[in-house]
Structures are given as structure tokens and as C-alpha cells.
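>>> this is the structure alone, sequence omitted:
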């Protein structure tokens, strides 16, 4: 597969930016993950395509789509291997990293993308549905990250400091909240916190860690937001998952040197650097307040503060 395009997921302006890199993409059998895997392969990467092959609610499906994505990549002249393990278990995450090392002899980039939905209003949200979503989204980010980081730490200690990259997948639901998605929003917010900590801790091992908050048409969004996610009859398809992948490929390449601990929103042709919690209006009395005084001060500060964004589904 050459650097000029026409390869797996080929299109306009392929540059070979990921040439020679070995990339893991979780949840890569469909939607965003598939688009990322194809885009990396088109840019010269060797790809480990992970997908458990479950339904939208996390229940086992009849077959895994990972093999089909591998076939697409190979048919276009790229290199890929399928992995069907459960990356929300330590054994599955360890075998995922091992698949890259045993097949291609190295690992350069981890894209954490796997997830599913079990939407309920909070008063109807069962503990099992809470646990299942946090397990796949949040634990399913942590465990592959942990095993990949252990490998890169060992490489650094052996004098082979990598130019490694991790790209995590958050969501606007994790940044603003989303009605009916308390479990999903909590997990996606947790991924942002994990990204910030990992970026700080892993820098010494040559690892950069960033997150994206994508908006695209996938199995998780096309039902909940059918009106806005529908493909147009003609013109630019702003909700196509392939629109998000160029940023993911760049973040996962050596070209993104110096960019770490950041969250990007990606939708259609738009990329936004998200700016998280930082101090706003403040007041220091220098002594303890009464509750009434605290309330008076809080209201004064709120009047000076920016109005927060509206929770998705609340408007």
C-alpha cells in the first residue's frame, strides 16, 4: 500500500503519515472503529482490528465483524490481523497487546474506541446496566492502556524509548451530560480524567495520550439521533464516521509530537480543542462563612460566571 492513496479506506490526500506503525483499534468491526482501522491502513499502518462482535446492548452477536474489516484492509493491499478478545478483562487486554507484538514485533499506537449503550433514565437505570456500560467504556479503556503502557515502559527501560500514542474516545455526553445516558455520560467523563492522568504519568516513557469527542453516525447514534444522523441524498455527509478518522490518525502518528493531555471534538469538517474545568470567578473572605454568607457569595460569583452548556436532550 503506497502513500498516495487508493488503499484500504482510501480516498483523497493519503500521505503515508502512519507508514510502518503498528496500531491497535478496539471496537473496530463497525462504525468509528472500522473507519479508523481503514484510515490507518490507508496511511501505511499495520492494524490489529479488535472487535468482540456483540450487539448494541453488549449481548453476543452471531459472528464477529473484525475479520471482515481485516479482509477489506488486505484486499486493498494493507496489513491487518483480527483480535476477538474481551478488552474489558485483563486477560483480553493482555492478549490484544500480545497480538500486535507477536504478529508485527512492535506496538506504536492504541486507539481505544469500543463501547455500547444501555440507555435509561436514572430512576429506571438498573445496577447491571450501570456496571456493564462503565465496564466496557471505562475499564475497556483502562486495561488496554495499562498493558500497552507496561510494554512501552519496558521498552524505555531497555533504552528504546518509543514515539507511542494513545487516542481515547470520550463524547459530548461526557463533557456536557446527556439525558437518559447517566451511565454512558459518567463513563465518558471518566475517560477524560483517565486521559489527563495517563498523559502526565506516561510522558516519561515516550507516550502521548489524547482523547476525542466525536459526533458521527454509528449504531449507537443513528437510533437515538435519527434525524440529525441521517445521510444526505447528496453533498457532504457530515455525520459519516470517516470524517473523524483523519484527526485520530494524526494523533496516533509521530507527526503529533508535543500534543498530549488534550481533548478534541470532531464532527463533520469541524475540529475543536475543548477547554475543560478551570477557575472562574472567585472570592476569598479569609475566614469561615455562615451558610447564608456562603450562599450570598455563591450567587454573586454565579452571576459573574459563564453559563454552562445545555445537557444534551434537556433543551
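Sure thing, it's come through. Note that the structure is a prediction, hence the values are computed from the model and not measured.

>>> for the rest of this, base every contact and every neighbour count on C-alpha atoms.
Noted.

>>> and residue 130, how many residues sit next to it?
Counted with other C-alpha atoms under 10 Å, residues neighbouring residue 130 total 21.

>>> I should have written residue 194 there, sorry.
When neighbours are defined as other C-alpha under 10 Å, residue 194 has 20 of them.

>>> contacts only, for it.
Residue 194 is in contact with residue 142, counting by C-alpha atoms under 8 Å, 6 or more residues apart in numbering.

>>> buried residues in the host helix or strand of it?
Per DSSP states H and E: residue 194 is located in helix 182-202. For helix 182-202, burial by neighbour count (16 or more other C-alpha atoms under 10 Å) applies to 182-192, 194-196, 198-199, 202.

>>> ditto for stretch 110-123
Buried residues in stretch 110-123, counted by 16+ other C-alpha under 10 Å: 110, 111, 112, 113, 114, 115, 116, 117, 118, 119, 120.

>>> wait, isn't the second one in contact with residue 148?
No - under the criterion of C-alpha atoms under 8 Å, residue 111 lies out of contact with residue 148, with a separation of 10.9 Å.

>>> overlap in contacts, those two.
With contacts defined as C-alpha under 8 Å, 6+ apart, no residue is shared by residue 111 and residue 148.

>>> which parts of stretch 170-181 are buried?
So, applying 16+ other C-alpha under 10 Å, buried residues of stretch 170-181: 170, 171, 172, 173, 174, 175, 177, 178, 179, 180, 181.

>>> top strand in this structure by residue count?
Determined from DSSP state E, the single longest strand within the chain is strand 207-215.

>>> where exactly do the helices run in the protein?
Along the chain, the stretches classed as helices by DSSP state H are 31-42, 66-75, 90-104, 127-134, 140-157, 172-176, 182-202, 226-229, 245-251, 291-304.

>>> could those go into TSV alongside distance to residue 83?
Shown next, in TSV, are those (distance: least, C-alpha to C-alpha, whole Å):
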stretch	distance to residue 83
helix 31-42	13
helix 66-75	7
helix 90-104	7
helix 127-134	21
helix 140-157	13
helix 172-176	28
helix 182-202	23
helix 226-229	29
helix 245-251	20
helix 291-304	50
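
>>> for comparison:
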């Protein structure tokens, strides 16, 4: 390993399994000290019999690395604040936050109740916002004290948040919100030495191996394209000081492929210079659509 993260302290939420575990192990292999957060809940967000965070910490220790477990609920102010406090009290610093925690409650919109909507947005979107807020407050204080950090935040969106996904209206809305949060945070926090980016990963996790079972299945031999470990090198680089100058971006990561995602920007336009009638507006829109690129297909459509 290159030691690209030697000396850095990295917090990874939802790090007990899947992508989060892969990220934590990859950061540790590159010299970082890790705060492994995991609430230890089931796929639907309900508490499980034990937290897997301790098992990941044991893996890191067995490989010669340093890590500490954190079992707080990062979608609450107290849990998010304690996440930052754990890093500072254990290792004396915080350099990188990887927001990864999440789960699914899939329903078609007409069957999606308010609890399934609220809970998914709470864990994914609020669970990104609150750790980001508390980490940013620490880094702002450091910058104002004359100790500007080389701080990094890596958020986790999804192709569902960029294109939509049938049966996942709540998840898609939360992941789209994470992209907007990333853009705002990158703009607001740059003055304090904080870079903020997002990834839209495709990998085999508890959330995807059922929904996309055939696509996510591991091959009998050869390159395992959907292994979560394939995504982690990009996350580690974005979370390192080597990524200086890269902020406010969204990257898709799948197998051996990395893509810079290019979001909403002005396309074909027309200007009458006065108010349109409804009929005129419709006629103008139809003409503009013949000049516009077709949107990507919604997953599952």
C-alpha cells in the first residue's frame, strides 16, 4: 500500500458491512486511523441483536491498524456530535468523514406510507447532514484558530438519486437530496479547507443483492465486478490530502469504471421576450424537446 492516508483520522458511517466496511478496511490499509460507526440494524432499519462495528475494528486491529467502534445513531444530533467527539477524544483530530449509512424500505408510491418515507429520508439524508454539520463546525473552528485543515467529506448518493428507481421513491428522493447537499457544502465550506464530493456506487451490498440479485451475483471465477471493495479506492483517494482541488463533484463508481457525473445544466432554450400563452408555451416546449438529449432511463423501467 502507498500510505496515502498516513496520519489521517477517518470516520466512516454504516461501516459494519458492505461498502462501509470495505471503505474502513481500505482506509486503514493506507495508514488511516478509523472510527467505525454502525448502529447494527437490519436491512429495514430495525435494531439487530449485535453491532458489526466491533468485528470490523477487530479486522483492522488484526491487520496492524488502529480503529475504534462507535454505535451511536448518526441521524440524531447527539449521535452525530458524539461521532466527532469520539474521533477527537480517541485520536486528537478528524480529517475525513465518509457518510455511508443507509437502508431500504422499498414500496411503489401508492403503497408507500409516511413512516417508510420519513424513516428512509431520516437515515439517508439527515444521517448525512448531521455528521457533516458537526464535522464542519469543528473544521471551521480549526481554520479560525489558524490551523486550516485538509479536510474531506465523501457523501454516498446512488444512481437512483440521479435517474430514479421504480419502487424506491423514498430512497431516490433521499439520494438526490444528498447530491444537492454535497454541492451546497462544497461551496460553503471551501473557505475552511474542506472539500466535499459524492459517489454514486454500484456494488453488492445487503441493499442491492436482493433488489438486483442477478446483476449483483458474484462470479464463480475471475474479476468480481460488483464487489464493494472496487469502489473503495476512489473513496480513499477523495478522502486523502492527495485530492486537493477536487470538490463539488459526483462520481459514479462500478467495477473498474469511474465516471464524472454531469448534472443539471441549461440545455436548449428559447426566449419570446414577453409572456407566453399556454398554447405558445406548449408549442415552444415541443420544439425544444426535439433539440434536447433524452434523459437516462429510470432504473427498473
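Structure's in. What do you need? Because the structure is predicted, anything quoted here is derived from the model rather than measured.

>>> superposed, what's their TM-score?
Aligned and superposed, the two chains score 1.00 in TM-score terms (TM-score structural alignment, normalised by the length of the second structure); 301 aligned residues with a C-alpha RMSD of 0.2 Å.

>>> could you give the angle of the helix holding residue 194 of the first structure to helix 127-134?
Relative orientation of helix 182-202 of the first structure versus helix 127-134 (axes from the mean of the first three to the mean of the last three C-alpha atoms, to 10 degrees): 40 degrees.

>>> what about the corresponding residue of the first structure for residue 152 of the second structure, neighbour count?
Aligned by TM-score structural alignment, residue 152 of the second structure pairs with residue 165 of the first structure. Applying other C-alpha under 10 Å, we find 29 residues neighbouring residue 165 of the first structure.

>>> residue contacts, residue 165 of the first structure?
Listed by C-alpha under 8 Å, 6+ apart, the contact set of residue 165 of the first structure reads 108, 109, 110, 207, 208, 209, 251, 252, 253.

>>> please redo it, this time with the cut-off set to 7 Å
108, 109, 110, 207, 208, 209, 252 (C-alpha atoms under 7 Å, 6 or more residues apart in numbering).

>>> what do you get for residue 223 of the first structure?
Applying C-alpha under 7 Å, 6+ apart, we find residue 223 of the first structure in contact with no residue.

>>> would you format the buried residues of stretch 110-123 of the first structure as CSV with distance to residue 36 of the first structure included?
Listed next are those as CSV, based on distance: C-alpha to C-alpha, whole Å:
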residue, distance to residue 36 of the first structure
110, 11
111, 9
112, 11
113, 9
114, 12
115, 15
116, 17
117, 20
118, 24
119, 25
120, 29
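
>>> out of those, which are inside strands?
Using DSSP E, those in strands are 110, 111.

>>> and residue 259 of the second structure, what pairs with it in the first structure?
Match for residue 259 of the second structure (TM-score structural alignment): residue 272.

>>> test my guess that its match contacts residue 264.
Yes - with contact defined as C-alpha atoms under 7 Å, residue 272 of the first structure reaches residue 264; the gap is 5.5 Å.

>>> which one of the two is surrounded by more residues?
residue 264 (20 against 12).

>>> so who does the more buried one touch?
By C-alpha under 7 Å, 6+ apart, the neighbours of residue 264 of the first structure are 211, 212, 213, 271, 272, 273, 274.

>>> rerun that using 6 Å as the cut-off
Taking C-alpha atoms under 6 Å, 6 or more residues apart in numbering as the contact definition, residue 264 of the first structure lies against 212, 272, 273, 274.

>>> could you do residue 301 of the second structure as well?
Taking C-alpha under 6 Å, 6+ apart, we find residue 301 of the second structure in contact with no residue.

>>> again, only this time at 10 Å
By C-alpha atoms under 10 Å, 6 or more residues apart in numbering, the residues touching residue 301 of the second structure are 164, 165, 166.

>>> and it, how close does it get to residue 62 of the second structure?
45 Å (C-alpha to C-alpha, to the nearest Å).

>>> any idea how many residues pack against residue 237 of the first structure?
Quick note: residue 237 of the first structure (other C-alpha under 10 Å) scores 18 neighbours.

>>> apart from its neighbours in sequence, what residue is nearest the counterpart of it in the second structure?
Under the alignment (TM-score structural alignment), residue 237 of the first structure pairs with residue 224 of the second structure. Distances taken as C-alpha to C-alpha, 6 or more residues apart in numbering put residue 218 closest to residue 224 of the second structure, at 5.9 Å, once the chain neighbours are dropped.

>>> again, but for residue 130 of the first structure
Residue 130 of the first structure's closest residue in space is residue 183 (C-alpha to C-alpha, 6+ apart), at 5.2 Å.

>>> do residue 175 of the first structure as well
residue 189 (6.2 Å).

>>> how far away is the aligned residue in the second structure for the one you found from residue 250 of the second structure?
The alignment partner of residue 189 of the first structure in the second structure, by TM-score structural alignment, is residue 176. Counting by C-alpha to C-alpha, the gap from residue 176 of the second structure to residue 250 of the second structure is 11 Å.

>>> quickly list what's touching both of these two.
Both residue 176 of the second structure and residue 250 are in contact with 157, 158, 162, where contact means C-alpha under 10 Å, 6+ apart.

>>> which residue packs closest to the alignment partner in the first structure of residue 185 of the second structure, ignoring adjacent ones?
Counting by TM-score structural alignment, residue 185 of the second structure lines up with residue 198 in the first structure. Leaving aside its sequence neighbours, residue 198 of the first structure sits nearest to residue 209 (C-alpha to C-alpha, 6+ apart; 6.5 Å).

>>> for the one you found, give its distance to residue 157 of the first structure.
Distance from residue 209 of the first structure to residue 157 of the first structure, by C-alpha to C-alpha: 20 Å.

>>> residues contacting the alignment partner in the second structure of residue 18 of the first structure?
Matched to the second structure by TM-score structural alignment, residue 18 of the first structure sits across from residue 5. For residue 5 of the second structure, the contacting residues are 26-33, 95-96, 236-237, 239-242, by C-alpha under 10 Å, 6+ apart.

>>> repeat the analysis, applying 6 Å as the threshold.
30, 31, 32, 240.

>>> likewise residue 262 of the first structure?
Residue 262 of the first structure sits next to residue 210 when contact means C-alpha under 6 Å, 6+ apart.

>>> what's the matching residue for it over in the second structure?
Match for residue 262 of the first structure (TM-score structural alignment): residue 249.
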